[in-house]
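>>> Below: sequence and its predicted model.
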Amino acid sequence: MSQYLYLVRHGEHLDAEHGVSDGPLSPRGRRQAELLAARLGGVPLTNAWYAPSRSATETAQILSGLLPAVDPKPSALLFDCVPSGMTPDTPKAFESWFAAVTPAEVEAGRAQMADAISEFFVPGGHDRHDLLITHNFVIAWFVRHAMDAPNWRWLGLNQSHCGLTVIRVRPGRPPVLVAHNDLAHLPFELRTGLPETSPV
């Protein structure tokens, strides 16, 4: 039997273009969430969780309002975090970015993501379709894990606001990346969130 993880980055929040890390959804972010709900309308979602940040919470509220069968629950394991630090094989282009990250932040992020993998990558005896509304780095770490890539490889794996990533998990087999940052449900003007200058 298979478990499908539908990983979604929250909708765009107000002042996101100015580097603000969280806040209420912008009108564009609300529309992104509405279109994502339409995209997921035919998926037999089994469970749903969201990061307790404001942007992810409001995204979850929009989805549950448009998908009555979805009853999302908060999970602190889905908060944004830095899941690893510089390693000997990390490209030097990322050194300046990591200069602003403390060892305590890296350790907390590493522990959080280890718990998140144990919590959410759990295929059982029947098919499951689980929705996780979270943040960019969390999805990047899940994709890195699915591909069994080096720890640093979450860097540069970016997701747009309300982009859809799907991972299939089966007992005794490696995870399969079914789709990454799928934006088919969003018109061009709503495809926001990818960095333009940062190496991350």
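On my side now, so go ahead.

>>> contacts, neighbours, all on C-alpha from now
Noted.

>>> wait, Pro74 sits on Pro52?
Yes - under the criterion of Cα atoms under 8 Å, Pro74 makes contact with Pro52 at 5.5 Å.

>>> Give the closest residue to the spatially most central residue of the chain in space, chain neighbours not counted.
In the chain, the residue lying closest to the centroid (Cα atoms, centre = their mean) is Ile139, at 3.4 Å. The spatial neighbour of Ile139 that comes closest, neighbours along the chain excluded (Cα to Cα, 6 or more residues apart in numbering), is Leu7 at 6.5 Å.

>>> What is the helix or strand hosting that neighbour packed up against?
Taking DSSP states H and E as the definition, Leu7 sits inside strand 3-9. In terms of contacts (3 or more Cα pairs under 8 Å, 6 or more residues apart in numbering; DSSP states H and E), strand 3-9 is packed against strand 128-134, helix 136-146, strand 164-169.

>>> Below is an additional structure, to be compared with the one above:
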Amino acid sequence: MLPRLLLLLCCLLLTAPACAAEAPATRTIILVRHGDYRADPAADKKLGPHLAPIGVAQAHLVGARLAALPNHFDAMYVSPVQRARDTAAVIAGDFPGRHFEVVGDLEECMPPTRRKEVTVDEKPADLAACKQQFDRLFAQYFKPAHGHPQTDLMVCHGNVIRNMVVRALGVDSAAWLEMSVENASITKILVEADGRFKVISVGDVGHIPPSLRTGATGDIERSLAIPVLP
């Protein structure tokens, strides 16, 4: 009997590391909206324009805020769109030696919404394709980690962030337009080890002075240009 117990104990000890490596763990996802930008007819039609000067300033502020967090980012992702890549490039200055991975499904698009007047000029096929894109993004990245708690950073867009929030809340995914997030804001979503979601914050801009905030519904137009002296 004793040899059998010893054998069982040895088997348990040998497989324990493998089990621990596969055990589900919490995943924290930090989503940052890109900084402010302005339309540019000369910009690449797919990638869009670069950040405006105020957007660069916002990116520096959010980079400093992220660097001060106690979390270590296990993965850093960015949308392929230029304004998001510019924002990530500025943030990267606060994380020497780290690399952002470009994720195509973080690209901005227009998914279905309750606000039909907003999508009146959109093609149904494009709305459906955007929903499928966000379906893939949520399924691939918004799930428990393995082996140890993980924190991921995603630099992307307002539509992406709002859609991920309503999905995490388990409400109608077409309700995303009922919220607004500012440029360079921080949204934090926790995925528990058992797959449950906790939305910790949405559109946090505590790191940006009110005079530099842009991008949310009702925000006034701001720039870093020198005003005319009265």
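Here it is on my side, so go on. Computed from a predicted model, the values in this text were never measured in an experiment.

>>> rewinding a little: measure the alignment partner in structure 2 of the residue nearest to the centre of structure 1 to Val56 of structure 2 for me?
In structure 2, the residue paired with Ile139 of structure 1 is Ile161, using TM-score structural alignment. Counting by Cα to Cα, to the nearest Å, the gap from Ile161 of structure 2 to Val56 of structure 2 is 20 Å.

>>> Repeat that for Leu13 of structure 2.
53 Å.

>>> Just the helices from structure 1, written as ranges.
27-39, 54-66, 95-98, 103-120, 136-146 (DSSP state H).

>>> which one of those lies closest to Ser2 of structure 1?
Nearest of these to Ser2 of structure 1, taken as Cα to Cα: helix 103-120 at 12.8 Å.

>>> quick one on the thing from earlier: check the contact between the match of Ile139 of structure 1 and His34; I expect there is one.
No - with contact defined as Cα under 8 Å, Ile161 of structure 2 does not count as touching His34 (10.8 Å).

>>> what's the burial count for the alignment partner in structure 2 of Val122 of structure 1?
Applying TM-score structural alignment, one finds that Val122 of structure 1 aligns to Lys143 in structure 2. Close neighbours of Lys143 of structure 2, defined as other Cα atoms under 10 Å, add up to 22.

>>> Surely Lys143 of structure 2 is in contact with Asp194?
No - if you go by Cα under 8 Å, Lys143 of structure 2 and Asp194 don't touch, sitting 9.1 Å apart.

>>> and for these two, which residues touch both?
Common neighbours of Lys143 of structure 2 and Asp194, using Cα atoms under 8 Å, 6 or more residues apart in numbering, do not exist here.

>>> contacts for the lengthiest helix in structure 2?
Longest helix in structure 2 by number of residues, with DSSP H as the criterion: helix 2-22. Residues outside helix 2-22 of structure 2 that contact it (Cα under 8 Å, 6+ apart): His146, Gly147, His148.

>>> Skip the chain neighbours and tell me the closest residue to the equivalent of His34 of structure 2 over in structure 1.
Counting by TM-score structural alignment, His34 of structure 2 corresponds to His10 in structure 1. Counting by Cα to Cα, 6+ apart, His10 of structure 1 lies nearest to Ala56, which is 4.8 Å off, once chain neighbours are set aside.

>>> which residues touch Tyr195 of structure 2?
Actually, residue 195 of structure 2 is Gly rather than Tyr. By Cα under 8 Å, 6+ apart, the contact set of Gly195 of structure 2 is Lys143, Pro144.

>>> Ok, Val70 of structure 1 next?
Contacts of Val70 of structure 1 by Cα under 8 Å, 6+ apart are Leu45, Thr46, Asn47, Ala48, Leu63, Ser64.

>>> can you tell me which residues contact the fourth one?
Looking back up the chat, that one is Ala48 of structure 1. Per Cα under 8 Å, 6+ apart, neighbours of Ala48 of structure 1: Val70, Asp71, Pro72, Lys73, Asp130, Leu131, Leu132, Ile133.

>>> The first one -> structure 2?
This means Val70 of structure 1. By TM-score structural alignment, Val70 of structure 1 lines up with Arg98.

>>> Would you mind measuring from that match to Val171 of structure 2?
35 Å.

>>> quick one on the thing from earlier: and of the contacts of Val70 of structure 1, the nearest to Phe94 of structure 1?
Nearest to Phe94 of structure 1 among the contacts of Val70 of structure 1, counting by Cα to Cα, is Ala48 at 33.2 Å.
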